[in-house]
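Visitor: based on what follows, work out the 3D shape:
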Amino acid sequence: MTTIARPLPKYLVQRYHGWRATTFTENRAWYHRLAEEGQRPRAMMISCCDSRVHVSGIFGADSGEFFIHRNIANLVPPFQPDGQQHGTSAALEFAVTSLKVAHLIIMGHTKCGGVAGCHAMCAGHAPELDEKTSFVGRWMDILRPGYDRVKDLPEDQQVSALEREAVLVSLENLMTFPFVRAAVESGELSLHGMVHNISDGTLVQVDGAGAFSEV
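Guide: Below you'll find the model as predicted:
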């Protein structure tokens, strides 16, 4: 079988060899244990694909600690068992029903391109995202209810408010999944939402009333 795949760039190969010679070698027993006993993460983290959001680095997490799922704008779609392919929903199902994570964290961030794109689309400034063929646009439709809640704010506040709505909408959608709701109501799972400021490094988290405060 032929393939269009090419070898890794040299700088990535060099970094891999450096990691294997240091971090892996120094912790070989731990990696062996993870391989043999399987993963038992206490938390699932749903964060943005943005390369500036370094989830494990922010929390000093080691291998095996977080079950991490990343997508554009850290969104969770509503429960929709339609027989189609749903990557985020599948990751969520596996984390809650198989791994039995105790914490499920939605982590948004400032300067999110996906959120800015959603704002532009909903405001009528990005017609290309309204096209049915736009994967990004159809994914960002998840956040339209959040846009409706911020559209009457002063214009210079809307995008940052929508970044927080991306977290709130995802938390709301989580509870439409029967297995999430059951785990939350039984006390086996707790939900958390936060926004990371990539400029100053701060975190704000949401409380039960939907208000954000600094961690």
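
Visitor: only C-alpha atoms for contact and neighbour calcs from this point on.
Guide: Fine.

Visitor: for the chain, what spans make up the strands?
Guide: Using DSSP state E, the strands of the chain run over 43-48, 66-71, 103-109, 190-196, 203-206, 212-214.

Visitor: centre-most residue in the chain?
Guide: Ser47 (2.1 Å; C-alpha atoms, centre = their mean).

Visitor: next one: that one from Gln205, what distance?
Guide: 14 Å (C-alpha to C-alpha, to the nearest Å).

Visitor: run this one through as well so I can compare:
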Amino acid sequence: MRTPEELKNGYRAFRRGVYKHQASLYEELGRGQDPDIMIIACADSRAEPADIFNAAPGQLFVVRNVANLVPPYDQGGGLHGVSAALEFAVTALKVKHILIMGHGGCGGVNASLSAADDKPVGHFIAPWVSLLDQARKDVLSRDPEDPQRALEFAGIDTSLKNLMSFPFVEERVKSGDLELHGAWFAIAEGELHWRDSGTGEFSVVEA
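Guide: Below is the predicted model of the structure:
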């Protein structure tokens, strides 16, 4: 879809198809939501969580931003969009799982690597992806064959670590009411790689 008119045509097709067959579900969702899973994903147009996980409306509480990042807990000034969504999901919706989902060819990760070469990208992008600075240093110190992919994986670890800096997340994780997960989607191959919570290694989910 490239034009507003195509968006409207898409809506018309949605009304005639999906909505028509799921009208009762949408009516029920109009009274409230109760998802068990929160996904923090990249804003990239090629990695749509609902499509990847074949999810119906109301099943996923999704936050998308550049490079699927979670900032560390901070009560200081500024606007905290990700933190606000996280607080709502954990304390109000009481989700049982939070998944950080990265993907191949991430532009935000590439921007972080560019900053390492003293080529910061954008007025707003560069400060945002500076959340990856330490992960980038660690990755580059290992001289990996594919720095882009290595940092995409490491960025997921960074966001998982930052999640635990939020007191309300840490409390529910320790009580067993919340589990944290990581995954990475290979766009070209259509493969999902799941992070082992014990080893931190990623392996392909069998299709």
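
Visitor: turn the strands of the first structure into TSV, columns for distance to Ser56 of the first structure.
Guide: Formatted as TSV, the strands of the first structure follow (distance: least, C-alpha to C-alpha, whole Å):
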stretch	distance to Ser56 of the first structure
strand 43-48	10
strand 66-71	8
strand 103-109	12
strand 190-196	13
strand 203-206	14
strand 212-214	19
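
Visitor: pull the longest helix from the second structure.
Guide: When the second structure is parsed with DSSP state H, its longest helix is helix 147-163.

Visitor: other SSEs contacting it?
Guide: strand 97-103, helix 107-116, helix 133-141, strand 179-186 (3 or more C-alpha pairs under 8 Å, 6 or more residues apart in numbering; DSSP states H and E).

Visitor: could I get the ones you listed as a markdown table with mean neighbour count?
Guide: Formatted as a markdown table, those follow (neighbours: other C-alpha atoms under 10 Å):
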| stretch | mean neighbour count |
| --- | --- |
| strand 97-103 | 25 |
| helix 107-116 | 21 |
| helix 133-141 | 16 |
| strand 179-186 | 20 |
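
Visitor: can you lay out the ones you listed as a markdown table showing distance to Leu163 of the second structure?
Guide: Shown next, in a markdown table, are these (distance: least, C-alpha to C-alpha, whole Å):
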| stretch | distance to Leu163 of the second structure |
| --- | --- |
| strand 97-103 | 9 |
| helix 107-116 | 19 |
| helix 133-141 | 15 |
| strand 179-186 | 9 |
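
Visitor: and of these, who's closest to His21 of the second structure?
Guide: strand 97-103 (28.8 Å; C-alpha to C-alpha).

Visitor: average offset of that closest one relative to the first structure?
Guide: Strand 97-103 of the second structure, aligned to the first structure and superposed, deviates on average by 0.3 Å (mean C-alpha distance after the TM-score superposition for the first structure).

Visitor: which part of the first structure matches that strand?
Guide: Aligning strand 97-103 of the second structure against the first structure (TM-score structural alignment) gives residues 103-109.

Visitor: ok, the corresponding residue of the first structure for Val139 of the second structure to Asp156 of the first structure distance?
Guide: By TM-score structural alignment, Val139 of the second structure lines up with Val150 in the first structure. Remark: distance between Val150 of the first structure and Asp156 of the first structure (C-alpha to C-alpha) = 11 Å.

Visitor: and what of Glu93 of the first structure?
Guide: Relative to Asp156 of the first structure, Glu93 of the first structure is positioned 37 Å away (C-alpha to C-alpha).

Visitor: between those two, tell me which one has more neighbours.
Guide: Neighbours were counted for Glu93 of the first structure and for Asp156 using other C-alpha atoms under 10 Å; Glu93 has more, 16 against 8.
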